[in-house]
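>>> Here is the input, now give the coordinates:
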Amino acid sequence: MPSDKPMKVALCWHMHQPEYRNMGTGTFQLPWTYLHAVKDYVDMAAHLEALPRARAVVNFAPILLEQIEAYVAQVNAFFNGRGAIKDALLANLVEPALPGDPDSRLELMKRCLQANREHMIERFAPYHRLADLAQYYQAHPESLIYASNQFLADLLVWYHLAWVAESARRQDPRVQALQDKGYNYTIHERRELLHVLLELMQSVIPRYRALARSGQVELTMSPYAHPIVPLLLDMESAREAMPDAHLPINTTYPGGEERARWHLQQGLATFERVFSTRPAGIWPSEGGVSQAALELFAEAGFTWAASGAAVLNNSHQAENHSCSHRVYRFGDADIDCVFRDDGLSDLIGFTYSDWHSEDAVANLTGHMEHIAELCQDRDDCMITIILDGENAWEYYPENAWYFLDHLYRALLDNPKLELTTVADFISTSKPQPSHEEKLVAGSWVYGTFSTWIGAPEKNRAWDLLVDAKHCFDEVVASGSLGQEQLRDATRQLAICEGSDWFWWFGDYNPGPTVSQFDQLYRMHLAHLYYLLGVEAPGNLSEVISRGGGQPSRGGVMRHHDQDTA
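Sure, this is the predicted structure:
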């Protein structure tokens, strides 16, 4: 085909949070689902709504969708006088009687500082002053007698104002009035802010559903609770890219194929219930793929899957160095595969946050134009950028408002480049897939599974999970569980199989975050034993990992290449 046709570009944004609820009580242990919902999920929709010609792929983990629904239900119930908000931070926003004991007050201050210092705290002078006072009280707890309830209330208001979507900040007069007041917020004003947050949370799913119906967005999914499917199928697959990897004691996850199918089936059920459509594409959890996993995705009805370019590089035959921007097929798996442009994706995730937005976009589109010059076949080649659609933006000024706006506008105005979705590219361009003999198993991170298995702490977490799965199988086989008990235990097992717990275990991650996820993981395992009617083993009281590192972006994001991490 002539090279004067524009090069297709697919921007793919991945939204996912693990299960933060204690499923026994319904209490949220960490607030990241609702905070990212009112900030990032809202703004990412707003950018597309403002530019009807823009296109993007948006991926949701089903377990995230269920948590958004749970928050909406809880806050609605609170306003209707029929229930409590089971997230301590959000509940305290509208709690007239704030905690009185020193430890609880210090903990509340600490949680109200969990935001990007430069772009979310120092941006607002009143919040900056309150944050400095909170840090002083943490360093000098003997001075807490001077920390009034009004101080705590104002700190809570400003913390939540800082997390409000930029689109709402610019358009909602209620948000603007609260910001302009600056201090001395009443309980009425705090409740009004909660109303704003509720409206933002309520808007997330309908907005993406509408964008999908208009054709602007292709909605895709990850497996239900975000497990690494290849490792469920065969832990030995980790050695395909890491031949010398030290694996857990048990290298076979019992009933792994059945569990992988469950995550796909349950994920589809949740996705279709929420969005009233069936996804064509899948972003496997962390881009984790293997030959067996691809065949399972195809069997489930997915027509395309995506992973990282390092996986493609590992899978190339020795004499084959085909373009990574093409569509591929592997072995007999009846599914198209596209691969993340790791370099461009990492520029957005880690580099451009410190640049002027127009310079960053000019640099990025310049790289894309160069790729377009090298890839002459427009029907077979597409630039695919895939990255976290939530954690990167707090490192940009004003939640990346200017960067994302300039990016979409520049791509719409560039005659050499054209925004598309993966499904549209495949259906309209009808690319001829390049064939490889077999996919080498791996993920988008380093092209391996080293982020989730192989280190002592990660392997120990797998051993705990395998033990729990053996117990699950024995109890289910005994027939002692009723239908409702079996349903709850099966879902709880899925939560324990999620990738996030293994992601955080390791001394390279920050200690406080590792501690939170370590406790969450063991809590989820303990609740699984409770649902099975079995006493939890004593080793669940032992810490798995302590962390202690200071990785870029606090560990919530990774570079694709170990050499640049």
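
>>> make it CA atoms for all contacts and neighbour counts henceforth
Will do.

>>> would you list every one of the strands in the chain?
Assigned by DSSP state E, the chain shows strands spanning 7-15, 21-22, 27-28, 56-60, 217-221, 281-282, 304-308, 328-330, 336-340, 382-388, 417-420, 434-436.

>>> Tell me which of the ones you listed sits nearest to residue 521.
strand 21-22 (10.4 Å; C-alpha to C-alpha).

>>> From the rest of the structure, what touches that closest one?
The contact list for strand 21-22 (C-alpha atoms under 8 Å, 6 or more residues apart in numbering) reads 27-30, 523-524.

>>> another one to check against the first:
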Amino acid sequence: MFYIFFLIFFFTLPLFSQPSFENGYVVFKFFAPEANSVAIAGDFNGWRKDDLLTKDDNGNWYGKFKIKPGLYQYKFIVDGRWMLDPANPVKVENFNKTDFNSVFVLSYDWKILLQSEPDAKPNPEDIYPKTNRIYLNIIWHQHQPSYLDPEKDQLQGPWVRTHGTKDYYDMASMLENYPDIHVTINLTSSLLYQLDEYYVKRLKPYFDPKRNRIDTKRYFKDGVKIDPWIDLMLKDSEEFTDFELGYVYKNSWNCFSVSEVVMSRFPEYEQLKNKDPKHYTPEDIRKIKFFFYLANFDPDFLNGKVKLANGFEVDITDIIQKKGDKYYLKREITEDDCNRIVAETYKILSAIVPIHKKLMYDPVKKTGQIEVITTPFYHPILPLIYDTDIAKICQPMDNLPERFSYPEDADAQVKKSIAYYQKIFGRKPLGMWPAEGAVAEQIISVFVRNGIKWIATDEKVLARSKPENQPFYYPYSVDEDTVYGNKDEAKSLLIVFRDTRLSDAIGFTYQNYEPEVAADDFIRYVLSFAPENPFEERLITVILDGENAWEWYRKDEDGKAFLNALYRKLSKLHKNGQIITVTLSEWIYGNPMRGVKAHKITSHQELEPLWPGSWINANFDTWIGEEEENLAWEYLSKVRKDVEKLKIQRPNPFLDLPKSGTKEYFEYKAWESLYSAEGSDWFWWYGKDQTALGGDEPFDVGFRTHLINVYKFLQKAGYNVNVPEFLLKSILK
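Predicted coordinates:
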């Protein structure tokens, strides 16, 4: 019966053109007289599944929302089934590119436009309506999981290196052109450790700055291990065995592991991918491995000479040239060119920390542009490490694994990250981005007792915290006291909530827009929140990856034109006093030179309790609740219990590595392998909700390798343990 009514509805679309704008609200309608419940989820409500529509006597379901102008995706949920809006013919691919969502635009003159492009028109002169001041807090999150196989002492993935040459340097360095723009960059400890300990320290002894080459003979003689693709570039392609060819084109992660958008900018590279591997020549193999490096260089490095923050220069214009929007080789690639590109890679990677130090904001001197923060060391979902039963609050209907509860591990992950940050930057961080924005009331004390002053998560978490439905454009306070209203500055944290719509627009929506149009849409949206009262202070927070989005920007190479347009427009609005970009250290401690006053943490509205959840769905269902995810937690739990039974002393995170080969050294390595397995990234790829570009198998192997190495290191430490047989079996179904 339901489908009959659905067909009637479908063929009477002109009578139900929607959504509509009525009396200041966007109104949605759905005809389903036989349905027991109809909800709507979309960008405007944080994709909540429990926003139920109201049914009238004629079988029509209605709902209305007060939203700002902008572009919005949405779907109906009819008796638990996700459905497109049959009255709206416009749809777009969803964020995961696995399905479609209905979409509409609410224009800035309050009209509903059934289109998949933003309403903003490019303003080359950056002319905007005069508004009162609003503050903007931009946080770029830079993260890679631990690809280290401790037994091999080698990274098994190249992604720290590829994003290092494509994203991590230029995302900071481009701010030098916009001195009025202040942002926060989150550098996770697992990323920094792999960057510094493996790429920078291990390549430095073999880099000859005069020749701009790597000393290959000494490199291989000394048995240096970094990642397999470094060896690939330094070894003659004609000597490759099937082992090396696996890293070229056979393995899940290989030299063609780049996005289709990036690949399309290198036609010769694309041709090689489409060629039958049976007909690859040694020259083809050499080009393939070379292009894998080249395609992961930021456009700045491809288009001209770049002077780096550490004094080195990068210039590869003698090898590559741009014609239109495509890149072509100027000549045949030699093995010497491959060696040279490793040297160029080293120079860029060794400049990443220096550029962040150069632009680092000092909350005492009030100088610098970038507040550098970090994340608990191995990027764990901290509430789940603390106690997986916390998920029962936000996922009451999901099956959960046997309880995993190690608050001391949560504390160790925070302590380790602070210690490593201090080692790199010479001071302690004031803020942290909890991995995946995963927070809960129970972990506030972990941050407070370790001296952290602010954290951040998503507005969907705010909507479910108490008091409910507070506006996301204010910071709030949370504390470790269980009594609401007992405000103590020393026991409190500032917490901000990202604007989901704007953050996701950068990450997923703007990739299909012209750069100026996208930047304009961003600006107009932010200005729409400017307060009418000139004495009111509002803070919009934008948080997203500063690495993965750009490789999907189809009309804008690596997102560079968008970012430059955005920073240019924000710089003019800064001078007009309309949008002031701030870091949260500036917000808390003030910066009189930029007109930012100090704000005590306890002066903000208190949340009690803080809802447990992440930036995805305001829960933890991406990491726990599905069969594969739960099995992974059971594996981790069994290994953790074995470590607990042996009463192995936990290493002090503030001490240097114990002497190699000693019992204490192998115990330390066992703990590190366990902490690595607690990282969020392994659980992210388990289950059906996420699928990696090269398949999920490498992450499954990585997770189990860390757990297996716990036992291998314990054996070397003298413990009578064996690797459990279950760890040898894949978790993937």
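
>>> about what we covered before: any chance of the strands of structure 1 in a markdown table, with distance to residue 231 of structure 1 and mean neighbour count too?
Output for the strands of structure 1, formatted as a markdown table (distance: least, C-alpha to C-alpha, whole Å; neighbours: other C-alpha atoms under 10 Å):
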| stretch | distance to residue 231 of structure 1 | mean neighbour count |
| --- | --- | --- |
| strand 7-15 | 21 | 23 |
| strand 21-22 | 25 | 18 |
| strand 27-28 | 28 | 18 |
| strand 56-60 | 21 | 24 |
| strand 217-221 | 19 | 26 |
| strand 281-282 | 17 | 24 |
| strand 304-308 | 15 | 26 |
| strand 328-330 | 19 | 22 |
| strand 336-340 | 19 | 24 |
| strand 382-388 | 22 | 25 |
| strand 417-420 | 32 | 22 |
| strand 434-436 | 22 | 15 |
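
>>> Please go through structure 1 and pick out the longest helix.
Assignment by DSSP state H gives helix 187-214 as the longest helix of structure 1.

>>> Could you check the angle it makes with strand 56-60?
Helix 187-214 of structure 1 runs at 120 degrees relative to strand 56-60, counting by axes from the mean of the first three to the mean of the last three C-alpha atoms, to 10 degrees.

>>> And helix 187-214 of structure 1, what does it pack against?
With contacts defined as 3 or more C-alpha pairs under 8 Å, 6 or more residues apart in numbering; DSSP states H and E, helix 187-214 of structure 1 has these neighbours: helix 42-50, helix 62-79, helix 88-93, helix 173-181, strand 217-221, helix 256-275.

>>> quick one: buried residues of that helix?
Residues of helix 187-214 of structure 1 classed as buried: 189-198, 200-205, 207-209, 211-212 (neighbour count, 16 or more other C-alpha atoms under 10 Å).

>>> For the helices and strands packed on helix 187-214 of structure 1, give me a markdown table that also has distance to residue 294 of structure 1.
Conversion of those to a markdown table gives the following (distance: least, C-alpha to C-alpha, whole Å):
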| stretch | distance to residue 294 of structure 1 |
| --- | --- |
| helix 42-50 | 29 |
| helix 62-79 | 19 |
| helix 88-93 | 41 |
| helix 173-181 | 46 |
| strand 217-221 | 15 |
| helix 256-275 | 12 |
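
>>> So which of the ones you listed is the most surrounded?
strand 217-221 (a mean of 26; mean count of other C-alpha atoms under 10 Å).

>>> Quick one: average offset of that strand versus structure 2, please.
Comparison of strand 217-221 of structure 1 with structure 2 after fitting gives an average deviation of 0.6 Å (mean C-alpha distance after the TM-score superposition for structure 1).

>>> what stretch of structure 2 does that strand fall on?
Mapping strand 217-221 of structure 1 onto structure 2 (TM-score structural alignment) gives residues 370-374.

>>> do stretch 446-466 of structure 1 as well
Using TM-score structural alignment, stretch 446-466 of structure 1 corresponds to residues 617-637 of structure 2.

>>> How far away from the center of its chain is that stretch?
Relative to its chain's centre, stretch 617-637 of structure 2 lies at 19 Å (C-alpha atoms, centre = their mean, to the nearest Å).
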